[in-house]
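Colleague: Attaching a predicted model along with its sequence, questions to come.
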Amino acid sequence: MAEKDQQHEEHRLIAERRRKLGEWRNSGAAFPNDFGRTHLAADLQRNYAEHDAEALQAAAIPVQIAGRLILKRVMGKASFATLRDMSGDIQLFVRRDDLPEGVYQSFKGWDAGDIVGATGLLMRTQTGELSVHCDSLRLLTKSLRPLPDKYHGLEDTEVRYRQRYLDLMTNPTVREAFYTRSHIVRYIREYFHAKGYLEVETPMMQPIPGGATARPFVTHHNALERDLYLRVAPELYLKRLLVGGFEKVYEINRNFRNEGVSTRHNPEFTMLEFYEAYSDYRVAMDLTEDLLRGLARDVLGTESITYQGESIDFGSDFARVTVAEAVVAQNPELKGQLSSPEALRLRLDALGVPTQPHWGVGKLLLEIFEKTAEGELRQPTFVTDYPTEVSPLARPRDDDPSVTERFELIVAGREIANGFSELNDAEDQARRFQQQAEEKAAGDAEAMHYDADYIRALEYGMPPAVGEGIGIDRLVMLLTDAPSIRDVLLFPAMRPQAADKAD
């Protein structure tokens, strides 16, 4: 059907539904709010899975259910319908002679998408399907727009993201992915609670955007008469809590970065960040490995998962390699030349990666790693010894101050976590902030600001500690086999449509 014909048909169906709504309003019964539900579809399907027709008839189990009318098959004096609630689907068996006068006639005029309440006894049909034999039916909400095709569901990816309510309504697998996301977050909270961590909340609007090298969003507070930034990370506030005496803290938070949008990036995203005093990055790596292994087992029932056709094993020990080792493995010609800025620039030139004159060896090395090595790490791998130049908040290694006690966890070629032993030397941190400020002045929009209050906090003394951030969205992508971050965000950021721009 041509697009214009489809639009015409949709307008006709909407007009017809509005006519029905008008009749309903005139009856004085429109949009009631006094129907109480006693059961969910999935609970009924699970609890009575073993009951045959005779057992159900003998038990005479009364139920009250409510949900969206997904499918209706009218057959004379008896009909079948499918009702969908938050848990799943259940069938209704509707017979004219079992209902109050006029209800069956009204039911025949109801549309797919209408929200309905039903009461009756559980039964099994001749085909063995668990059903509710209705003795009462009520229309609770009139749907004015037709649902997508019942056999194919909502398939247009763009529409699915923009109208997530319609996607959830018609695609049960999508609903399941977001139930899984909730399960993941709940497991993480329980895990850290069991280890004695305190869950805290830190500001989303900050006078200085700190804790990550990223471009922030800017807003203005009228009463305070000042610009504020949506946080790019909660790190500096969580470490202030270490100074204050909360020695094990975590936050599951929303962060905002004014950067590109892709299958892995959304301007706002969810992070877990945790900090523990008197521990270092080795402890965090062990904890992360234990957390993810237990998470996969609890959520999926297995430590070996499949992501986009590739087997990912969380059950085996995670590999550990340094940045330098990973670079040489993919760029053997650089062996013995990792300290040469000229050699690194030549390699980046060959890769087509533009460089800046002020970049040192550490930044050049990281660019090569991200371009050539990161994507090759498929199984869970801790990459360690990140250059100090690109790790402004991490503690340098005692035996080699050019690198830090920092790691990133890479799975399926993408960063899942970033952690390090914290820099608690106030003077060293001040020098690094100053260097970041100079880089910002030179044009690096992602360089950090100088945070004088954080330096003041460090001057009171922060215990040695480790901190880490884990990307919840990317973790959910892995555990739900989602190819795009938009598949695991209920309302992802989208470019405006033509109609939006016109408005």
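Modeller: Cool, the structure landed.
Colleague: from here on, contacts and neighbour counts on C-alpha atoms
Modeller: Will do.
Colleague: gap between stretch 293-302 and the chain center?
Modeller: Centroid separation for stretch 293-302 versus its chain: 17 Å, with CA atoms, centre = their mean, to the nearest Å.
Colleague: cool, stretch 301-312 as well?
Modeller: Worked out by CA atoms, centre = their mean, stretch 301-312 lies 18 Å from the chain centre.
Colleague: Equivalent analysis for stretch 351-368, please.
Modeller: With CA atoms, centre = their mean, you get 32 Å for stretch 351-368.
Colleague: and the end-to-end length of it?
Modeller: Chord length of stretch 351-368, first to last residue, is 9 Å (CA to CA, to the nearest Å).
Colleague: Name the residues of it that are buried.
Modeller: 360-368 (16 or more other CA atoms under 10 Å).
Colleague: what's next to that stretch, contact-wise?
Modeller: 323-324, 327, 338-341, 344-345, 347-348, 386-390 (CA atoms under 8 Å, 6 or more residues apart in numbering).
Colleague: alright, now check it against this:
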Amino acid sequence: MTTSVRDEARRLYGTFLKENADERDLVLLKADLLRAVRDWLHATGYREVPTPVLCQDRESAPIPQFATRHPLTGQGFHLKHSAEEHLRRLIISIDRVYDLGPAIRAEHEDADHAIEFTMLQTAARDVTLADGMGMVAHLIQASVQTAFATLTNPGANFTTIYQVPVDETIAEALGTTSAPEGAELVAAARDWMAAHSMPSHGGAWEVMEAFVKHGVETAVTAPTLLHSFPYELRHNSRIDEKTGRAQRFSLIIDGVEICDGGVKLRTAADYRPMVDANIALREALHGVPADDGPLDFYADVDRDPADVFTFGLGLERLLAAVAGRSVADVLSFPFH
């Protein structure tokens, strides 16, 4: 049974499960998947550290965050978009940590996007991009095998998780023999967006993000780790001095990003230019007032700088990919 994003039958969620045995079984499989993910992480040396949902500082991404105020004191908080920055702060004293819990994002809800969902966020010290991608593939395969008793499922076959340099998929999308670089890449992305009747007049970051989503990811069907991104798509990942490529990866299944991560910037001095640019960008895009950035985060990462590999995995997106359903279908209490 496949439901729509706002299927009223799911408003009475307990009754819906009582009357639809297959949907109840999907809830139980989701519980099994969560347990399998935790078991793999603990067996691999990770320790679970829940992070705050109410955050005093905005996160550094160029996005709007939900905000709220303490009803008694009036103190303002931002609702957790990602646990990455909190976990990065812990890496100075704990080698491998993770948070598995709610993430709350200002999204337009559809089949693949939800306002509140379950997010796995991790951080590991002294892990390379290659080793980190191997860990992600192993986690996915082990967890799916444990929860579903097979790697060949209605939504995807996880027997092989491919690794492909993102330049190959960019060149394929553009119809060129190799991916352009720098300003030529941004210009080509603008042309592609315009040719496909999509907005192409925003800033370079907006255009590149949209191009990758609509031009690159949609062509990827089998589980694939795209890696080694161009500088313009580096986000907060370190640049490999030998290749000039960002040490970033993204796991795509049937055109949807399931997981994203990489080897992150080391010091506050590395982060500040990126964060300052993001602060200006979210002010321009979303009208969010500028601030001083995550000062506590800066202080902690400078206490003992290290190469840190992080990744975030949407559990509902993974479950949807396995079951051949939509994210909307696998949300618990979709009407909250």
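Modeller: Done, it's in. Computed from a predicted structure; not experimentally measured.
Colleague: What would you report as the TM-score here?
Modeller: Overlay of the two chains. TM-score (TM-score structural alignment, normalised by the length of the second structure): 0.90; 332 aligned residues with a CA RMSD of 2.6 Å.
Colleague: Now list the buried members of the contacts of stretch 351-368 of the first structure.
Modeller: 323-324, 327, 338, 341, 344-345, 347-348, 386-390.
Colleague: can you pull the contacts of the corresponding residue of the second structure for residue 220 of the first structure?
Modeller: Using TM-score structural alignment, the equivalent of residue 220 of the first structure in the second structure is residue 69. Taking CA under 8 Å, 6+ apart, we find residue 69 of the second structure in contact with 75-77.
Colleague: I'd like to know how far residue 69 of the second structure sits from residue 142 of the second structure.
Modeller: For residue 69 of the second structure, the distance to residue 142 of the second structure - CA to CA - is 41 Å.
Colleague: what does residue 13 of the second structure give?
Modeller: Distance of residue 13 of the second structure to residue 142 of the second structure, computed by CA to CA: 30 Å.
Colleague: more crowded one of those two?
Modeller: residue 142 (20 against 16; other CA atoms under 10 Å).
Colleague: which residue lines up with the more buried one in the first structure?
Modeller: By TM-score structural alignment, residue 142 of the second structure lines up with residue 294.
Colleague: Could you list which residues are in contact with that match?
Modeller: Residue 294 of the first structure neighbours (CA under 8 Å, 6+ apart): residue 303.
Colleague: tell me the secondary structure for the aligned residue in the second structure for residue 208 of the first structure?
Modeller: Counting by TM-score structural alignment, residue 208 of the first structure lines up with residue 57 in the second structure. Classification of residue 57 of the second structure using DSSP: H, G, I helix; E, B strand; the rest coil returns coil.
Colleague: ok, residue 57 of the second structure to residue 290 of the second structure distance?
Modeller: Distance from residue 57 of the second structure to residue 290 of the second structure, by CA to CA: 12 Å.
Colleague: Over to residue 20 of the second structure?
Modeller: Taken as CA to CA, the span from residue 20 of the second structure to residue 290 of the second structure is 49 Å.
Colleague: is it true that residue 137 of the second structure lies in a helix?
Modeller: Yes - membership of residue 137 of the second structure in a helix is supported by three-state DSSP.
Colleague: ok, now which ones touch it?
Modeller: Neighbouring residues of residue 137 of the second structure by CA under 8 Å, 6+ apart: residue 161.
Colleague: ok, which pair from the contacts of stretch 351-368 of the first structure is furthest apart?
Modeller: 347 and 388 (20.9 Å; CA to CA).
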